[in-house]
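> Give the three-dimensional model of this entry:
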Amino acid sequence: MKKIMNRADDTVSQLLNSIAFAYDDKLKRIPQTGIIVSQKMAANKVAVISGGGTGHEPAHSGYVGEGMLSASINGPIFIPPAVNEIVQAIELADQGQGVLLVVKNFEADVANFLAAEELATKQGHDVDHVIVNDDCSIEKSNFKKRRRGVAGTVYVHKILTAAAGEGKSLDELVTLGDDVIASMNTLGVALAPGTIPGTSQTQFSIGENEISFGIGIHGEAGYRVEPLESSEQLANELINKLKTHYNWKRGMKLAILVNGLGATPQMELHVFANDVRRLLMLEEVDVCFKKVGNYMTSIDMAGVSLTFLELKEEQWLTYLNTPVSTYGW
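I've put the predicted structure just below:
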């Protein structure tokens, strides 16, 4: 697949340089690193930072800015950032009230972020973490839940940073984060696999008119392949699978996220979102908050994910609606 690129091994640095250039009113890049920090670091509150490999844009730099993340640490494509850079970001973000790490549930991400937390704590920083595991797809081989951290991570960012802005302590934010994560589930499908810069090889194979259920944000294949019949049928299947993770009832309050995976046009995302809207109306649930667009992608994968967050506390909705100044939200 043709790409507008230069040297593949310099893609991440060029990407981060452009982000810092395009949004220099909101953020800046720390030279020679994958660290993006907010231009307006608020004092007297817990700093919330996040990160992971690049290739998920606008995650994670798109959520750095006033009212949201204090910093993001961006590793190589689909590879988590190095421990020393996470420690450096903690040092830069800490305003004296502690630092909360939002970590996606992938083995390498968890290992690097927790190792950085341990080192930063030894250096005198007050650091804790939450681990996002909203993916409710299954392993193809053993049918166990995967529970990876995927698109719902964006809602965790938003709620926890708004709560931090209210003055919540580090311990309070961890408790809140765990409650939000336990109330959230995501399922994604791919219409076409993605490719990694520097290679034309796709990450998995599916037929022209097929979809893969339960794909991951690093281009991982799903657990089942079948023909794509219609947007409505797809929405119905995803909703029915997500429903099984809740005490589903009329009048329950939901925040939903319809997330594009990188190569799906806005038209298709909105057609799908409209089907979700109609089906949830029939279910008589209250969709109190919604987002439709590209929030956590997988480079050029074609597809969509659907996230449900049950709003168990009215304050969660307030946090989702709190204004911020970032380029991705």
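> When you work out contacts or count neighbours from here on, use the C-alpha atoms and nothing else.
Noted.
> remind me, longest helix of the protein?
In the chain, with assignment by DSSP state H, the single longest helix is helix 266-283.
> Counting by contacts, list what it packs against.
For helix 266-283, the contact count by 3 or more CA pairs under 8 Å, 6 or more residues apart in numbering; DSSP states H and E identifies helix 231-243, strand 253-260, strand 286-293 as packing neighbours.
> could you redo the last one with a cut-off of 7 Å?
If you count contacts as 3 or more CA pairs under 7 Å, 6 or more residues apart in numbering; DSSP states H and E, helix 266-283 packs onto helix 231-243, strand 286-293.
> Downstream of the shortest one, the next helix or strand is which one?
Scanning forward in sequence from strand 286-293, with DSSP states H and E defining helices and strands, the next element found is strand 302-310.
> after that following strand, next one along is what?
helix 314-321.
> That following helix vs strand 253-260, what angle?
When axes from the mean of the first three to the mean of the last three CA atoms, to 10 degrees is applied, the directions of helix 314-321 and strand 253-260 differ by 30 degrees.
> How many neighbouring residues does L282 have?
Neighbourhood size, L282 [other CA atoms under 10 Å]: 9.
> ok, now how distant is it from F308?
Here the criterion is CA to CA, to the nearest Å. By it, L282 lies 16 Å from F308.
> Kindly report the same for V287.
Distance from V287 to F308, counting by CA to CA: 10 Å.
> more crowded one of these two?
The neighbour comparison of V287 against F308 (other CA under 10 Å) goes to F308, with 25 against 19.
> Not counting sequence-adjacent ones, nearest residue to the more buried one?
Once flanking residues are discounted, F308 sits nearest to I256: 4.8 Å by CA to CA, 6 or more residues apart in numbering.
> In this structure V127 contacts E117, no?
Yes. With contact defined as CA atoms under 7 Å, V127 reaches E117; the gap is 6.0 Å.
> which residues do these two both contact?
Both V127 and E117 lack any common contacting residue under the criterion CA atoms under 7 Å, 6 or more residues apart in numbering.
> SS state for L160?
For L160, the reduced secondary structure class is helix; criterion used: DSSP: H, G, I helix; E, B strand; the rest coil.
> Doesn't L100 belong to a strand?
Yes. Secondary structure assignment (three-state DSSP) places L100 inside a strand.
> show me the contacts for it.
By CA under 7 Å, 6+ apart, the contact list for L100 reads V46, A47, V48, I49, V127, D128, H129, L170.
> Now do G260 against G167, distance only.
Relative to G167, and taking CA to CA, G260 is found at 33 Å.
> neighbour-wise, which of these two wins?
Looking at G260 and G167 with other CA under 10 Å, you find the greater number of neighbours at G260, namely 28 against 15.
> correct me, but A192 touches D300?
No. Judged on CA under 7 Å, A192 makes no contact with D300 at a distance of 8.8 Å.
> neighbour-wise, which of these two wins?
Here A192 and D300 are compared on neighbour count by other CA under 10 Å; more neighbours surround A192, at 24 against 20.
> here's the other one to compare against:
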Amino acid sequence: MKKIINNPADVVSESLNGMQQAYPEFLEYTPDAEIISRHERGNKVAVISGGGAGHEPLHAGFVGKGMLDAAVSGNIFSSPSPDRIGTAIKKMNTGKGVLLIVKNYSGDIMNFGLARDLAEADGIEVESVVVKDDVAVLDSTYSTGRRGIAGTVFVHKIAGAKAEAGAGLPEVKAAAEHAIANIRSMGMAMTPCILPAVGRPGFTLAEDEIEIGMGIHGEPGVERTGIKTAKETAEILLDKILADYDYSNSEVAVLVNGLGGTPLMELYILNKEVQAYLKKRGIKVHKTLVGNYTTALDMTGCSLTLMKLDAELKELLDKPCDTPALKF
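Take a look at the predicted model:
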């Protein structure tokens, strides 16, 4: 294992500490609770997300104006504890209520749900939404129902923009749920990732194999197959998405996401094929994001996400934001 770390047990805290020191003008780090939060609270609904580490820049990289107010981290690929989430809720609540954006994994559902219950018992108004955008499988080792993957970034953007505009908690939740209903994603992996505390891959793929539908924790996909061209990859992933939800004659936002180990050169080649295929299918692209937004440590591979846009989602998507990982 070759990684730029000190002690494997300290990678989460040291990573968050290093992030805060890169953006001291607007980020705050809460040790032990492993929270990255905005200095500027604002008299508005607080939008909080989080989950296991190892998916950077998700979630802490999207803390800032127009997106998240705080992100709570667990250990690598492990949900943060209810205590950590509860600390974030209390820290960021301004009296306008709190929205929790949760990915559909059993640990996250349980721990964020318990933190919500405890906060409500303390008189804090808390709502939550669950992201489940992965069309690869209906169930997995980690979740009941579809997994939450890179589409979470768009949910952060929509909910954060709505909260920044001064909307109330019911309206912010409704906007987030509206985005979730219009988002679908599909991914593939070419190599496994290596957990720092383990020091070896969690699974194996042959040199000439890829796995279609692989999850962001290394969960099994739907098919192991031979290496594909960028054109073939785009068509396989998009066909699965388009078969699941009607995007015909619509306008969309596109996310071409790397899993941590894929060069940007390859992601841009993939994007070229994505754009051509969507045009061929009569789908208009309004905005495209290309890069590493929801990773799986050093896994090579990608995911594609489409969000179908209407007037409300388009307006919220285009609102300004300023975070370490995304600026509009």
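> Now list whatever residues contact both of A192 and D300 of structure 1.
With contacts defined as CA under 7 Å, 6+ apart, no residue is shared by A192 of structure 1 and D300.
> sorry, back to before: spell out which residues are contacts of both of V287 and F308 of structure 1.
Shared contacts of V287 of structure 1 and F308, defined by CA under 7 Å, 6+ apart, comprise L254, A255.
> got a list of what Y295 of structure 1 touches?
In this structure, Y295 of structure 1 makes contact with P58, A59, A151, N259, G328, judged by CA under 7 Å, 6+ apart.
> redo that, cut-off 8 Å
Shown here is Y295 of structure 1, whose contacts under the criterion CA atoms under 8 Å, 6 or more residues apart in numbering are H56, E57, P58, A59, A151, V154, N259, G260, G328, W329.
> go on, K140 of structure 1?
Residues near K140 of structure 1 by CA under 8 Å, 6+ apart: G222, Y223, R224.
> quick one: which of the residues you listed is most hemmed in?
That'd be G222 among these, by other CA under 10 Å, with 20 neighbours.
> re earlier: and the helices and strands packed on helix 266-283 of structure 1 as a markdown table, adding distance to S13 of structure 1?
Converted to a markdown table, these look like this (distance: least, CA to CA, whole Å):
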| stretch | distance to S13 of structure 1 |
| --- | --- |
| helix 231-243 | 36 |
| strand 286-293 | 25 |
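> Any idea which of these gets closest to M5 of structure 1?
Nearest of these to M5 of structure 1, taken as CA to CA: strand 286-293 at 24.0 Å.
> mean deviation of that closest one from structure 2?
When structure 2 is superposed, strand 286-293 of structure 1 averages 0.7 Å from its matched positions, counting by mean CA distance after the TM-score superposition for structure 1.
> what range in structure 2 matches that strand?
With TM-score structural alignment applied, strand 286-293 of structure 1 matches the range 284-291 in structure 2.
> Can you give me the buried ones in that stretch?
Buried positions in stretch 284-291 of structure 2, judged by neighbour count with 16 or more other CA atoms under 10 Å: K284, V285, V290, G291.
> Can you tell me which of those residues is closest to S143 of structure 2?
For the buried residues of stretch 284-291 of structure 2, the residue nearest S143 of structure 2 by CA to CA is G291; the value is 25.9 Å.
> Surely that closest one and G260 touch.
No. Counting by CA atoms under 8 Å, G291 of structure 2 stays clear of G260, with 9.1 Å between them.
> Spell out the residue ranges of the strands in structure 1.
For structure 1, the strands identified by DSSP state E occupy 27-29, 35-38, 47-54, 71-77, 99-104, 127-132, 184-192, 210-213, 224-227, 253-260, 286-293, 302-310, in order along the chain.
> For V132 of structure 1, give me its contacts.
V102, V103, K104, N105, R148, G149, V150, G152, T153, V156, I181.
> residues touching the fifth one, list them.
Going back to what we said before, that points to R148 of structure 1. K104, N105, F106, V132, N133, D134, D135, C136.
> Repeat that for the first one.
Shown here is V102 of structure 1, whose contacts under the criterion CA under 8 Å, 6+ apart are V48, I49, S50, G51, H129, V130, I131, V132, T153, V156, H157.
> Alignment lookup: it to structure 2.
For V102 of structure 1, the aligned position in structure 2 is I101, judged by TM-score structural alignment.
> mind checking how far stretch 227-236 of structure 1 is from the chain centre?
Stretch 227-236 of structure 1 has its average C-alpha position 24 Å from the chain's average C-alpha position, going by CA atoms, centre = their mean, to the nearest Å.
> residues in contact with that stretch?
Counting by CA under 8 Å, 6+ apart, the neighbours of stretch 227-236 of structure 1 from elsewhere in the structure are N209, E210, I211, V271, F272, D275, V276, L279.
> quick one: terminal-to-terminal distance for it?
Distance between the boundary residues of stretch 227-236 of structure 1 (CA to CA) amounts to 15 Å.
> What of stretch 256-265 of structure 2?
Between where stretch 256-265 of structure 2 begins and where it ends, there is a gap of 12 Å, by CA to CA.
> Find me the equivalent region of it in structure 1.
Matched against structure 1 by TM-score structural alignment, stretch 256-265 of structure 2 falls on residues 258-267.
> Work out the gap between that stretch and the centre of the chain.
In terms of CA atoms, centre = their mean, the gap separating the centre of stretch 258-267 of structure 1 from the centre of its chain is 14 Å.
> do the same with stretch 64-82 of structure 2
The offset between the C-alpha centroid of stretch 64-82 of structure 2 and the centroid of the whole chain comes to 10 Å, using CA atoms, centre = their mean.
> just stretch 7-17 of structure 2 next, same as before
20 Å.
> List the buried residues in it.
V11, V12, S13, E14, L16, N17.
> that older thread, what sits against the residue nearest to F308 of structure 1?
Under the contact definition (CA under 8 Å, 6+ apart), the residues listed for I256 of structure 1 are V287, F289, K290, K291, L306, T307, F308, L309.
> ok, for I159 of structure 1, nearest residue in space, not its chain neighbours?
If the residues on either side of it in the chain are set aside, I159 of structure 1 comes closest to Y319, at 5.1 Å by CA to CA, 6+ apart.
> Near the counterpart of that neighbour in structure 2, how many other residues are there?
Taking TM-score structural alignment, Y319 of structure 1 has L316 as its aligned residue in structure 2. Neighbours of L316 of structure 2 under the rule other CA under 10 Å: 18.
> do E209 of structure 2 as well
Burial of E209 of structure 2, expressed as a neighbour count using other CA under 10 Å, amounts to 16.
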